[in-house]
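Colleague: quick one: sequence plus predicted model below, questions after.
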Amino acid sequence: MASPLTSSTGLGSGLDITNIVKVLVNADTAAKSNQITRQNANNSAMISGIGSLRSALTAFQDAMKKLNDKDAPSFNAFAGTSANESVVKIKSSNTAVAGSYDIKVGQLATGSKVASQQFAGGASTPISAGEMTISQNGKDYKITVGSGATLQSVRDQINKEMSANGITANIINEAGGSRLVFGSTTTGAGSDISVGGIPELTIDGTQQMSGSGAGFITALAQDAKFSIDGLNLTSASNTVSNAISGISLELTGASPKDSAGNITSGTKVTVAADNEGLKKSVQAFVDAYNTLQKAVTSLTSTSRDSKDKLVLGPLTNDPTTRALLGDVRKVLAETGAGDKLTTLSQLGINTQKDGTLEFNSVKFNAALNDKKLGPEVQELFTGSNGVFERMNKAIDPYNSTGGTLDTRKGNLDKVATNLANQQAALDRRVEMLTTSLTKKYSALDAALGKMQDQAKQITSFFEAINAQKKS
C-alpha cells in the first residue's frame, strides 16, 4: 500500500492540497480498489470453505476406515468371551454359531532358539569370510560374510537381512564366553534353525547344546497341544483359526495342572449374539455421516445479519459441493450385493429432510431379532461393493490428492496471487498519482501565491497615490 498523505496546506494560497489530492486519487482508483477487496473476500471465503469441506470428508473417511479395521473388526454379529484369557482368548466372526466350549491347553507352540559355540573373545571375535546358510522348514537363506567380519558385525548383518523372514540374532555373554543366539517368530515342530557354511558358526538345531558347543538351548520347537470339548488337537501356531467354524482362538498359556502333570480344569469360552455391539457400530457410522452432513450444511446455508441482510455461506450455490453431496447421498439409497440385507433402510436408517440420517432402533432390533439379519450387517457395510467401498469411490474423485477439490484449491490460490498483484499495481498507481498531483497543486499554489503578492503590491501603489492626492 502507498504511504498515507501527510496534512499539507499551500503556503502560497492556503489551498488544502492534501485533501484535494486525496479526493482526486480516490475518484480515480476507488472502483478498482472496491472490486479487488470484494473479490479477495469472496476468494478467501471459498479457500476456507474448500479447506473445511476437505477436512470434513477426511474425518468421515477416517471414521469408516476405523470401523473397517481388520485387527478390530466392527459389525460382528457375535461376541466371544473367555473365562480365563491367560489361557485362551477368543474372537468370533459373522459365520460363528452361538454356543460354549471347554478348552484345555497342554502346551503352547514355541519357536526355535539355538546358540553357536562359545567365543572367548566376545563380540569382537574375528569370523571367517564365506557364505553362511541358515536353514528352517526346508528353506535355505544365504548370507555372504566378508573378510574382517566379527561376531558383532555378523549379528548385525543377520538382523538386517533376515528380519523380514522372522529370524533374528543376538550376542549372549555367559561365564565361559559369548555365543551368537538365533531366534525365530516361526513356531511349530520341525521349524528348528540350523546354520552352516562358516565353520565356527555351524549349529545343528536338532541337537541340544552341551558344554561350550552349539545346539538348541532349552528344547526343540514344538506344536501347541490342546483340546476342545475333549477332542485333542495340535497347531503349529498359537493362533488357531480353523478349529471351530467362525471362531479364532489365541492360546496364551497352559491350563492348570496337578503334581502329576494332569490338567485339572478347562477354560470355558462362549459365543453369543452381540446385538448391542452391532448397534454401536451402526450408530458410529450414522454419527460420522451426520457430522459430515452438518459440516456441509454450514458451508452452503444462508443466514440473515443484524440488518436482515442475506449472508451467503462460503460454498452456497457451489456446483462442485452440490455434485459431491448428490454422489454421497446416492450411495445411501443404492442396493448392495448382500443376500437378505441389501439396503440401509432395512436396518432402520433413513434420510431426513435436513439430509442427516435417522437411526430407528425399534426397526433395527426387529431386523436382528425377527428377521435374523445380524450376520449380514458386516457384509452390507464392509464387504465388496459395500457401503464403505461405494462411499469412498464417491468421495475419492473429490478429496484425493489431485482430485476436484485439490484442483479447485490450486485455482483459487492462483486467483489470490493475481489479486495480490492487482493490489500491488493499484498501490503503485495511487503512489504515482499522489506524487504527480501533489507536485501540480504545489506548483499551482506557488503561482497563486505570486499573483496574490502582485495584487497586494498594486493595491498598495494605488493606495499611496490616493493618499498623496488627499494631502
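Modeller: It's in.
Colleague: only C-alpha atoms from now on, for both contacts and neighbour counts.
Modeller: Noted.
Colleague: just the strands in the stretch 351-471 of the chain please.
Modeller: 357-359 (DSSP state E, counting those that start in this stretch).
Colleague: wasn't residue 86 part of a strand?
Modeller: No: secondary structure of residue 86 (DSSP: H, G, I helix; E, B strand; the rest coil): coil, not part of a strand.
Colleague: let's bring in a second model and compare:
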Amino acid sequence: MATSISGVGSLSSAGLGSGLDVNSIVASLMAVEARPLDMLKSQAKDLDSQISTFGKLQSFFSVLRDKSNALTSTSLWNGTTATSGDATAVKVTSGAAAAAGSYQVNVSTLAKAQTLTASAAASSTFNEGSITIELGAWTGDPIDTFTAKASSVPVTIDIGAGETSIEAVRDKINGAGAGVIASIVNDASGARLSIRSKDTGLENGFRITTVETVGDADATAGLSALDYDPAGGLTQMTAAQQASNATLTVNGIAISSASNTLVDVVDGLTLNLMKTTASPVDVSVAVDTETVKTKVTEFVTAFNDLANFMRTQMAYNADSKTGGALQGDRAAVSLLNQLRGVINVESSASGTWTRLSEVGISMKGDGTLAIDSTKLGNGLANLPELKKLLATDGADTASSGFIRRFKELADAALGSEGTFENRNASLKEMLSRNGKNQDAYEVRLAQTEARLRRQYTALDATMSQLNGLSSYLGQQLKSLNINTQA
C-alpha cells in the first residue's frame, strides 16, 4: 500500500477513499506474473541436484577405476606369499622378484653387536683428554688380532673441561658418529658406561684407545678406564659380547651374514633370523592367489556400488510421481549402457575362457555383479589364464581383458575431455544462464509492479473523487427534494 505525506502535512493512502484494495489486487497480479520466475528457480534447484549427483557419480567411477587399476597391475599378478614353518626362529617375506619354491633354513648362530662395559667405580667421573674409536673385526682365541674395517676411519672425540661427567661423555660419544652407541647402566654397584656397536656383524666390532691430558696415573680410572685394545694389551672395559656374524645354511649352502636380516639370499626373499634352530625350518614361496581374490572382490563391490547408485538416481517413482536426479539424463544412460556392454562382449584374450561368468563373475537381473566362489576358485587355480581374461591390454576391445576394458572406460569418462567434464560444464553453463534469466526477470517484475501500482493508485484516486462527487450530488438532490416539498 503506497502512502505519501504532502508538504502541508495531509495524508493519503491507496484505497482509503475508494475502498479499492490496491495492495491485494497488485499482489494477486504479481503472483501470476512471477510464475515464470518460480519455474526458473525450480529449474535451478533441479540443476543443482544434477550437478551434485554427477559429482557423486564421478566419485563412484573413480573408485571403479582404482579397483580396475589394482587388477591390471603387473605387481599383483607377479605377487607371491611366503610362509615359515617356525616364524619364531625365521620370519620370511617375499617381494616382486620372488619365485615359487621351497627352502630349508638352519640357523647356527645369530649376528651380534660388540658390547663393552666399564666398571662402576671407573664410570663415576672422567678426566680431560680424548677417546679414539675404530671399527673392525676382532679375531683369535683368545682375541688378539684387530683388522680395521675398510670403509671406516678412526674417530677421535675430545673431552674438555666441563665435559667429564658420565652423562657428558655418553653424549659426546653418541654425537660423534663413530658407529657405536653409549648408554648409562645403573645397578647395585652404581652407574656405569656401556658402549655397543651400532650394527651387528664381525666387521662392526671396535677398539677404544684414550689419551688423558689431565692424568691420574691410574689406568683403571678416568678416561683410561675406557680403553679396550686386546691387541695392544689394554682391556680396562669388560667385553660382555663380541661382534659376530650370523651363520646359517639355506638348502645346505653355508651362508655368513653381518645382519640378522638377509635380503635376496634367495631372489626376492627376505629372511629375518630370530633365534638359532635345532633342525631346519621349512620356508615356502607360493603364488599369491589370495590377494588376487581380494582385489576381484573389491572390484565387484565398487561396480555394485556404482550400479546401485545409478539405478536409484535414474529411476522413476510411480507412487510419488517423481524421478531421480539422473532420470532420462543422456550422459548417465550412455555410461550405464557402456558398463553393461563391457561384460556383454566376449574376450579372446584367454585361450581357456571367453566370458566373465566362466570364472564366477556374472551380472544379475538388477544390473549388479555376483561372485560364484567355486568358479572363481577354479579361475585362481589357473592364474596365467585368469590374468589374460581380466588384465590383457589387447589391440582392440575383443582381444582385451574385461577389467582392462573397465579401466579404459573409466579413464575415458574421467579424462579431461570425458563425459563427466563435459556434462558438468554443460550443467554449470545452464545454471549460469538460469541465474542471468532470473536476474533479468526480477528486474522486469519490479518494473511491472511499479507500473501496476501507478495504474491502480490512479484508479483509486479517480474512484475516490467520483465517490466524493456522488456523495455531494446525493446531498444536493436530497436538499432540493426537501425544498420542493415545502
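Modeller: It's in. These numbers come from a predicted model, not from an experiment.
Colleague: test my guess that residue 101 of the first structure contacts residue 229.
Modeller: Yes: Residue 101 of the first structure is within contact range of residue 229, at 6.0 Å (criterion: CA atoms under 8 Å).
Colleague: tell me the helices in the stretch 301-450 of the first structure, going along the chain?
Modeller: Taking DSSP state H, counting those that start in this stretch to define them, one finds helices in the stretch 301-450 of the first structure at 319-333, 361-369, 374-382, 387-399, 404-470.
Colleague: nearest to residue 253 of the first structure, of those helices?
Modeller: Of all the helices of the stretch 301-450 of the first structure, helix 374-382 sits nearest to residue 253 of the first structure, with 31.1 Å by CA to CA.
Colleague: report the mean deviation for that closest one after fitting onto the second structure.
Modeller: Here the mean offset of helix 374-382 of the first structure against the second structure after fitting is 4.7 Å, by mean CA distance after the TM-score superposition for the first structure.
Colleague: between helix 361-369 and that helix, find me the angle.
Modeller: 120 degrees (axes from the mean of the first three to the mean of the last three CA atoms, to 10 degrees).
Colleague: looking at residue 101 and residue 229 of the first structure, which is more packed in?
Modeller: Between residue 101 of the first structure and residue 229, counted using other CA atoms under 10 Å, residue 101 has the larger neighbour count: 17 against 12.
Colleague: will you turn the helices of the stretch 301-450 of the first structure into TSV that also has distance to residue 280 of the first structure?
Modeller: Below are those laid out as TSV (distance: least, CA to CA, whole Å):
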stretch	distance to residue 280 of the first structure
helix 319-333	19
helix 361-369	11
helix 374-382	12
helix 387-399	17
helix 404-470	32
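Colleague: out of the ones you listed, which gets nearest to residue 133 of the first structure?
Modeller: Nearest to residue 133 of the first structure, of the helices of the stretch 301-450 of the first structure and by CA to CA, is helix 374-382 at 44.5 Å.
Colleague: what is the closest one packed up against?
Modeller: helix 275-300, helix 387-399 (3 or more CA pairs under 8 Å, 6 or more residues apart in numbering; DSSP states H and E).
Colleague: with distance to residue 131 of the first structure and mean neighbour count added, can I get those in CSV?
Modeller: Formatted as CSV, the entries for those read as follows, by distance: least, CA to CA, whole Å; neighbours: other CA atoms under 10 Å:
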stretch, distance to residue 131 of the first structure, mean neighbour count
helix 275-300, 54, 18
helix 387-399, 49, 19
